[in-house]
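Asker: Give me the fold of what follows.
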Amino acid sequence: MFKLLLIEDDQSLFTEIRERLNQWSYHVYGVDHFDQVMSTFTNVKPDLVIIDIQLPKYDGFHWCRMIREHSNVPIIFLSSRDHPTDMVMSMQLGADDFIQKPFHFEVLIAKIQAILRRVYHYTSDQAVLKTWCNATIDMERSTITNEHGTVDLSKNELFILKQLIEHKNKIVSREQLISSLWEDERFISDNTLTVNVNRLRKRLDSIGLGDAIETKVGQGYIAKDEIQ
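Answerer: Sure thing, here's the model as predicted:
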């Protein structure tokens, strides 16, 4: 869940925006003391900041400048001021976008989504690729690839493999696997786990990795870091 810091002194507007953004699974934080914006920013560590220009104590330009001295977090100005110099100033200070009040919420959410995709896209791409036993696991495409070829995995098989390689060279009990699958709402039984592990082994065997998952009788399974 992305964390958004909304620096807005109009409490009714703040509440409305927060409630709407919460519906999109964003966690929205506000500012209690407008002379301590940087303290809130440091404590929250937001993924994106939405800030008004006209604020108590210091204006939004001041806080944008302060934030930019410490962070490259995306910033959107949300203001009723419509003079071109305000938009130019916000961009010169390092803001990513400027939305004029009144605004359509759909426009705000679209801009938030676009900025978050752009800024955090690289990290997301990195997270879907895992390396294990000289093979690459693509979590998004549900495949595992090495020099012998590419194998498609079912969602359950992929999930089981992911759990095992996250604890590679350590025993993962059947109970742990079943519990993790249930928490992920996959509703798997003990017998179903056995079937899925056997299928996973057969798929891995087709690219020479069949021995990379070892059964520890009465204990569970181990994903070995390398094959002898």
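Asker: From now on I want contacts and neighbour counts done on CA atoms only, so please keep to that.
Answerer: Fine.
Asker: I'd guessed N196 sits against F159; true?
Answerer: No: contact criterion Cα atoms under 8 Å: N196 and F159 do not qualify, at 10.2 Å.
Asker: May I have the residues that are in contact with K101?
Answerer: Contacts for K101 (Cα atoms under 8 Å, 6 or more residues apart in numbering) come out as L78, S79, S80, R81.
Asker: what about it, distance to T15?
Answerer: To T15, K101 is 16 Å away according to Cα to Cα, to the nearest Å.
Asker: Ok, D205 next?
Answerer: With Cα to Cα as the criterion, D205 and T15 are 56 Å apart.
Asker: Same question for Y26.
Answerer: Distance from Y26 to T15, by Cα to Cα: 14 Å.
Asker: for the chain, what spans make up the helices?
Answerer: Counting by DSSP state H, the chain has helices at residues 11-22, 37-44, 60-68, 84-92, 105-127, 155-166, 174-183, 190-205.
Asker: roughly how far out does the shortest one sit from the chain middle?
Answerer: Between the centre of helix 37-44 and the centre of its host chain there is 21 Å, according to Cα atoms, centre = their mean, to the nearest Å.
Asker: how big is the angle separating that helix from helix 60-68?
Answerer: With axes from the mean of the first three to the mean of the last three Cα atoms, to 10 degrees as the basis, helix 37-44 and helix 60-68 are set at 40 degrees to each other.
Asker: And for the fourth one?
Answerer: Helix 84-92 runs at 10 degrees relative to helix 60-68, counting by the same axes, to 10 degrees.
Asker: what's the answer for the first one, then?
Answerer: With the same axes, to 10 degrees defining the directions, helix 11-22 sits at 40 degrees from helix 60-68.
Asker: Buried residues in helix 11-22, which are they?
Answerer: Neighbour counts over helix 11-22 (16 or more other Cα atoms under 10 Å) mark F14, I17, R18, L21 as buried.
Asker: Same question for the second one.
Answerer: Residues of helix 37-44 classed as buried: V37, M38, T40, F41 (neighbour count, 16+ other Cα under 10 Å).
Asker: Turn those residues into JSON lines, columns for distance to T123.
Answerer: Shown next, in JSON lines, are the buried residues of helix 37-44 (distance: Cα to Cα, whole Å):
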{"residue": "V37", "distance to T123": "27"}
{"residue": "M38", "distance to T123": "26"}
{"residue": "T40", "distance to T123": "25"}
{"residue": "F41", "distance to T123": "22"}
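Asker: And this one, please, so the two structures can be compared:
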Amino acid sequence: MFKLLLIEDDVTLFEEIKERLTQWSYDVYGVTDFANVLADFANIQPDLVIIDIQLPKYDGFHWCRMIRSQSSVPILFLSSRDHPTDMVMSMQLGGDDFIQKPFHFDVLIAKIQATLRRVYDYSSEPSKLRAWCGSTINDDNNTVSNQKASIELTKNEMYILKILIQHKNKIVSRQELIEYLWNDEHFVSDNTLTVNVNRLRRKLDDLELGRYIETKVGQGYMAVEEESACD
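Answerer: I've put the predicted structure just below:
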């Protein structure tokens, strides 16, 4: 049974979501102290976090930063705020998806299932080490390392990188990436993919590898691996 941490201060909505998710065999936990969400996170060790933006004490963006500083657990934002900058901010801070209130419960379930399937189906495979442009990609701890440094990726970022490397030197279309990642393009925006790829590229810049993820305008993305390109 997957453990979900639902960070939502609206008690009525929390109880409704918990009841519905429990019917789907999820183990749902809430927050006991909105001034110290990390304590609940550490105690529960959830498989997925669902977080509102507008919360007492500190907002959801703050807690997303704090969680991301110590964990790559998938995070879904659930908020009534509908400004594009809120959606972009949630992705840039490490969120995996954004669900706007009011929402249809079937959409919430679909996003939860897709995220858990994406994160834990492939992570349950035997860990593998992959080489790319003089770096080592480690599935076991979601890291990329070379002589310059080591970086940690989120599950989404690692999955994007793995897909591109599996098709290295070939263009992977945006539509293909969306289908690989979310398994149902109806539940993801094109902008979400852009934010995830840009965030991955910025992290790879620390290893001087960001330039080897090329954007092919109007087509998609390509991971380059040639001796001349990776020197």
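Asker: what's the TM-score for these two chains?
Answerer: The TM-score (TM-score structural alignment, normalised by the length of structure 1) is 0.55; 127 aligned residues with a Cα RMSD of 1.3 Å.
Asker: ok so, going back, quick check: of the contacts of K101 of structure 1, which has the highest neighbour count?
Answerer: Compared across these, L78 has the highest neighbour count, 23 neighbours, by other Cα atoms under 10 Å.
Asker: wait, isn't it in contact with I99?
Answerer: Yes: if you go by Cα under 8 Å, L78 of structure 1 and I99 touch, sitting 4.9 Å apart.
Asker: Do I have it right that M1 of structure 2 meets Y26?
Answerer: Yes: M1 of structure 2 is within contact range of Y26, at 5.9 Å (criterion: Cα under 8 Å).
Asker: between the two, who's got more neighbours?
Answerer: Neighbour tally, M1 of structure 2 and Y26, criterion other Cα under 10 Å: the higher count belongs to Y26, 15 against 8.
Asker: Please look at the more buried one and L5 and confirm they touch.
Answerer: No: if you go by Cα under 8 Å, Y26 of structure 2 and L5 don't touch, sitting 10.2 Å apart.
Asker: Now do the strands in structure 2.
Answerer: Per DSSP state E, structure 2 has strands spanning 3-7, 27-29, 48-51, 75-79, 97-100, 129-132, 135-138, 143-145, 150-152, 172-173, 213-216, 220-223. These are given in chain order.
Asker: Structure 1: matching residues for stretch 52-63 of structure 2?
Answerer: Aligning stretch 52-63 of structure 2 against structure 1 (TM-score structural alignment) gives residues 52-63.
Asker: What lies in contact with that stretch?
Answerer: With contacts defined as Cα under 8 Å, 6+ apart, stretch 52-63 of structure 1 is touched by 7-9, 34-35, 37-38, 51, 77-79, 81, 89-90, 93.
Asker: circling back: any chance of the buried residues of helix 11-22 of structure 1 in CSV, with distance to L55 of structure 1 too?
Answerer: CSV is the format used below for these (distance: Cα to Cα, whole Å):
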residue, distance to L55 of structure 1
F14, 13
I17, 17
R18, 18
L21, 21
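Asker: Nearest to E69 of structure 1, out of these: which one, please.
Answerer: F14 (25.7 Å; Cα to Cα).
Asker: Map K130 of structure 1 onto structure 2.
Answerer: Under the alignment by TM-score structural alignment, K130 of structure 1 pairs with no residue in structure 2.
Asker: Tell me which residue is most central in structure 2.
Answerer: Among the residues of structure 2, the one closest to the centroid is D96, at 3.2 Å (Cα atoms, centre = their mean).
Asker: nearest to A135 of structure 1, of the contacts of K101 of structure 1?
Answerer: L78 (46.7 Å).
Asker: Assess the claim that V197 of structure 1 and E157 are in contact.
Answerer: Yes: with contact defined as Cα under 8 Å, V197 of structure 1 reaches E157; the gap is 7.0 Å.
Asker: of those two, who's got more company?
Answerer: Set V197 of structure 1 next to E157 and count neighbours by other Cα under 10 Å: E157 wins out with 21 against 18.
Asker: OK, contacts around that one?
Answerer: Contacts for E157 of structure 1 (Cα under 8 Å, 6+ apart) come out as N196, V197, R199, L200.
Asker: By neighbours, which of the residues you listed wins?
Answerer: L200 (21 neighbours).
Asker: counterpart of that one in structure 2?
Answerer: In structure 2, no residue is matched to L200 of structure 1 (TM-score structural alignment).
Asker: just to revisit the earlier point, adding distance to G149 of structure 1, write the contacts of K101 of structure 1 out as TSV.
Answerer: Shown next, in TSV, are the contacts of K101 of structure 1 (distance: Cα to Cα, whole Å):
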residue	distance to G149 of structure 1
L78	51
S79	55
S80	57
R81	58
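Asker: From these, pick the one nearest T143 of structure 1.
Answerer: L78 (42.8 Å).
Asker: Tell me how far that closest one lies from Y58 of structure 1.
Answerer: Taking Cα to Cα, one finds L78 of structure 1 at 16 Å from Y58 of structure 1.
Asker: Could you do D82 of structure 1 as well?
Answerer: Applying Cα to Cα, the value for D82 of structure 1 to Y58 of structure 1 is 19 Å.
Asker: And R201 of structure 1, by the same measure?
Answerer: 62 Å.
Asker: Which one of these two is surrounded by more residues?
Answerer: The neighbour comparison of R201 of structure 1 against Y58 (other Cα under 10 Å) goes to R201, with 19 against 13.
Asker: So the more buried one is in contact with E214, correct?
Answerer: No: using Cα under 8 Å, R201 of structure 1 is not in contact with E214; the gap is 9.5 Å.
Asker: Neighbours of S173 of structure 1, how many?
Answerer: Neighbourhood size, S173 of structure 1 [other Cα under 10 Å]: 17.
Asker: Likewise for I7 of structure 1?
Answerer: There are 25 residues near I7 of structure 1, going by other Cα under 10 Å.
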